[in-house]
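Undergrad: got a structure for you, letters missing:
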């Protein structure tokens, strides 16, 4: 399971989500599929800037809720800890470094 954060090119919007298949979910966001696709489409929020792996769905959902309750500044600090430049993460070439 994954918890992930998306942003737009201007970095003005953050979207927090949870999924069991990150590649598939990113594709769905890019194609404006599902309820989350409505939000990400409206705000052009499709750049993956952060994700973490969780052991199971219960842990992932709890973590998603925790992050959603945070201030914008705390979310920005979380992203910066993994991805200081807020570069779009390409899962095909991701090394975790």
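TA: Perfect, I can see it now. Just so we're clear, the structure is a prediction, and the values are computed from it rather than from any experiment. Numbering: from 1, shown residues only.
Undergrad: contacts and neighbour counts: CA atoms only from here.
TA: Noted.
Undergrad: tell me which element residue 49 is part of?
TA: When elements are assigned from DSSP states H and E, residue 49 belongs to strand 47-53.
Undergrad: in addition, the following structure is provided for comparison:
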């Protein structure tokens, strides 16, 4: 099994949020930032990585993503601000 990532993208501070899961976060961010996959993120301009979490197993990441998607918006905002209070693009941490 391979590792997985759960991530949250934002259009801007306190803007539209997108929660996703992937086994290759760098590739997936490239797809989001360049509108390579039609859908929610390209439609609403959601491109800034504001939070992510690494899991040893993709299955664990999928479970965590489903849990976070069910959370109230306020909980997601608190999660982001607990590690990224300025809502900076943290994609450079992947390099």
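TA: Good, I have the coordinates. The structure presented is a predicted model; accordingly, all values stated were derived computationally and were not measured.
Undergrad: how close are the two chains, by TM-score?
TA: Here the TM-score for the pair of chains, by TM-score structural alignment, normalised by the length of the second structure, is 0.88; 91 aligned residues with a CA RMSD of 1.5 Å.
Undergrad: picking up where we left off before, and the strand holding residue 49 of the first structure, what does it pack onto?
TA: Using 3 or more CA pairs under 8 Å, 6 or more residues apart in numbering; DSSP states H and E as the contact test, the elements touching strand 47-53 of the first structure are strand 2-7, helix 72-82.
Undergrad: now distance to residue 33 of the first structure and mean neighbour count too, for the ones you listed, in TSV please.
TA: Output for these, formatted as TSV (distance: least, CA to CA, whole Å; neighbours: other CA atoms under 10 Å):
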stretch	distance to residue 33 of the first structure	mean neighbour count
strand 2-7	15	23
helix 72-82	25	14
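Undergrad: against residue 59 of the second structure, how distant is residue 30 of the second structure?
TA: 23 Å (CA to CA, to the nearest Å).
Undergrad: I meant residue 23 of the second structure, not that one.
TA: Distance check for residue 23 of the second structure against residue 59 of the second structure: by CA to CA, it reads 10 Å.
Undergrad: no more questions from me, cheers.
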